[in-house]
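1. Quick check, what structure comes out for this input:
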Amino acid sequence: MRHPWSMVKAAYQVVRTIRDPERLEDIVELAGVLAPPRALGRITEGLRSIPSAAEALRERPRIGPVDVAALRTLPPGTLGRAFGDHLLDNGLDLAALPRLPARTDAEYFRAHMLEVHDVWHVLTGFSTQVAGELGLQAFSLAQLGSPFAAGILTGGLANTLLFAFPERDVRMRAIVRGWLLGKRARLLFGAAWARMWERPLAEVRASFGLEVAAVEALLPPVAQSC
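-> As a prediction, this is how the structure comes out:
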């Protein structure tokens, strides 16, 4: 049973995240609330039935230290160059993320998902704005059935209703795009991205069935907000 104070703190973080969905520190802390150990155990149990995921849970590849300057010397169009540009353009510092342990399958799942979040941004083409973050969580939910992703989407829709209703079309379009991409693609979980920096981004997307252009073509342009 959760301590009452931890439940109060979690509720406060949920409310604060709904009000300001760009607070990374709250979102990281909410992972333990929205995806507790029991839920992670169910996810990893399901992943063991998928050969690529089962291999990842055995080998537990990590991103490791990222040299942004080195990545930006790679040829344009490579995964590593796109990732380095993404980090620089958005003012992101991966060293600021907590280095989580990965002693168990559940711990590895949490650590891996935190580390690869921005790699998935590059692969899926989602921005780091609120709509893009919601789209990426829809992608994650489609791929993994993560309660954390479902919780963030719920909070994002609440934020849209209460504080950003004119953004409803662009956010819902991103969510639909993420869900379709996630359902059509091969499982991304557990891939050793650090070994793929020099590969062309288009080639990596194709190898995972990430039909970015095809899904984009299915969706109508965003309607003018009222």
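2. contacts and neighbour counts: CA atoms only from here.
-> OK.
3. Need the residue closest to the centroid of the chain.
-> His117 (4.1 Å; Cα atoms, centre = their mean).
4. separation between it and Phe83?
-> Remark: distance between His117 and Phe83 (Cα to Cα, to the nearest Å) = 11 Å.
5. Could you do Glu115 as well?
-> Distance, Glu115 to Phe83, using Cα to Cα: 13 Å.
6. Next: Pro4.
-> As judged by Cα to Cα, Pro4 and Phe83 stand 41 Å apart.
7. Between the two, tell me which one has more neighbours.
-> Neighbour count, other Cα atoms under 10 Å: between Pro4 and Phe83, Phe83 has more, with 23 against 9.
8. Helices along the protein, start to end?
-> 4-19, 24-34, 37-47, 51-59, 68-71, 79-89, 105-124, 130-144, 147-163, 168-184, 201-207, 212-218 (DSSP state H).
9. Distance to Leu97 added to those helices, as CSV?
-> Shown next, in CSV, are those (distance: least, Cα to Cα, whole Å):
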stretch, distance to Leu97
helix 4-19, 18
helix 24-34, 9
helix 37-47, 20
helix 51-59, 21
helix 68-71, 15
helix 79-89, 13
helix 105-124, 8
helix 130-144, 17
helix 147-163, 18
helix 168-184, 24
helix 201-207, 24
helix 212-218, 28
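10. before we go on, could you also do this sequence so I can check it against the first one:
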Amino acid sequence: MAVNPVLGASPADLPLYDERRPRPRLRLWKAWHHFQNLMQDKENTEEVFHIFEALPWRGLRHSAVRFLSSPNGQAVRAMEPHLPAILDDHAALRRMPAGSLAHAYCDFMEREELTAQGLVDEFDKFAVTREQFDDQFRWYLNRMRDVHDMLHVLTGYGRDALGEACVLAFTYSQQPSPAHLFIGYMAGLNIRRQVRSDAPVLKAVREGQRLGKACPRLCEESITALLPLPLEDVRRRLNITPAVYYHEAHATWARIGVDPYDLLGKSLKNAA
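-> The predicted structure follows:
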């Protein structure tokens, strides 16, 4: 039987959940400390992982085990044991039809100079001091991480500060970790503090949260089944409708000469 190259054990031999895992604990002060660090450098992904550890989704174990106990869950896990390897094979993705999710994903990742493995590497820096557990739950945890950039593509939210906040609010409605809302809304408030305008920043974040309620959990979908499909077909299939307030905010900033990709960059450093 094949050995899982990521987990290091035969997938069929792994328990659903290793009972030795520590129970999640809510640590508000730690979350606040790491959020302050994140606001100094929004590219410091390790700070995001610290916040998620401090503000855990209490129902995560139940949701993961429920999915992994289903035939569909096991089928997805068998077909896609390590999603970054699939997503980073742009040569294979480019062979899929023009206009597909695969092409849109490649366009986004290449434009932003990102790789799926890059997010894994950032997580590994955070996780190196933490005990690792070889269970199926670990696959589910990784899966939630690995679909983040795909959500940018599907929702149309960019990687600017407001776009990231909106994606997190959207994700909260699928994976209700308090960290999603904490980062999303605190980032929104920080944006409003940095740039005084009538841009509908918090409305955009709230809209992201509302739009996410209609979308099934992307981490539980077969990504290989979605990739060859036309992008708009995938959006309809997942009930993802266009955001309004996010684009209104960008239009407002454009009228006053504000770069949405620099809201928490130079402007924040100059204000410090």
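11. quick one on the thing from earlier: show me what the residue nearest to the centre of the first structure aligns to in the second structure.
-> Counting by TM-score structural alignment, His117 of the first structure lines up with His148 in the second structure.
12. ok, now Gly77 of the first structure?
-> Checking TM-score structural alignment: Gly77 of the first structure goes with Gly99.
13. Could you report the distance from its match to Leu93 of the second structure?
-> From Gly99 of the second structure to Leu93 of the second structure the distance is 12 Å (Cα to Cα).
14. Tell me how far the match of His117 of the first structure lies from Ala254 of the second structure.
-> For His148 of the second structure relative to Ala254 of the second structure (Cα to Cα), the value is 27 Å.
15. burial measure for the residue lying closest to Pro101 of the first structure once chain neighbours are set aside, as a count.
-> The shortest distance from Pro101 of the first structure to any non-neighbouring residue, by Cα to Cα, 6 or more residues apart in numbering, is to Glu107 (6.3 Å). Other residues within reach of Glu107 of the first structure, judged by other Cα under 10 Å, total 16.
16. Correct me if wrong: Glu107 of the first structure contacts Met113.
-> No - the pair Glu107 of the first structure / Met113 is not scored as a contact, 10.1 Å apart, by Cα atoms under 8 Å.
17. For Asp88 of the second structure, the count of nearby residues, please.
-> 18.
18. was I right about Asp88 of the second structure contacting Val120?
-> No - taking contacts as Cα under 8 Å, Asp88 of the second structure lies outside contact range of Val120: 11.8 Å.
19. Please list all residues in contact with the corresponding residue of the second structure for Asp26 of the first structure.
-> Mapped onto the second structure by TM-score structural alignment, Asp26 of the first structure lines up with Glu47. Counting by Cα atoms under 8 Å, 6 or more residues apart in numbering, Glu47 of the second structure touches His34, Phe35, Asn37, Leu38.
20. quick one: contacts for the aligned residue in the first structure for the first one?
-> It refers to His34 of the second structure. Matched across to the first structure, His34 of the second structure falls on Gln13, judged by TM-score structural alignment. Counting by Cα under 8 Å, 6+ apart, Gln13 of the first structure touches Asp26, Leu30.
21. change it to 7 Å
-> Asp26 (Cα atoms under 7 Å, 6 or more residues apart in numbering).
22. Thr160 of the first structure too?
-> Glu167, Arg168.
23. separation between it and Phe208 of the first structure?
-> The gap separating Thr160 of the first structure from Phe208 of the first structure is 31 Å, by Cα to Cα.
24. and what of Asn90 of the first structure?
-> Asn90 of the first structure is 25 Å from Phe208 of the first structure, by Cα to Cα.
25. Drop anything exposed from the contacts of Glu47 of the second structure.
-> Buried members of the contacts of Glu47 of the second structure, counted by 16 or more other Cα atoms under 10 Å: His34, Phe35, Leu38.
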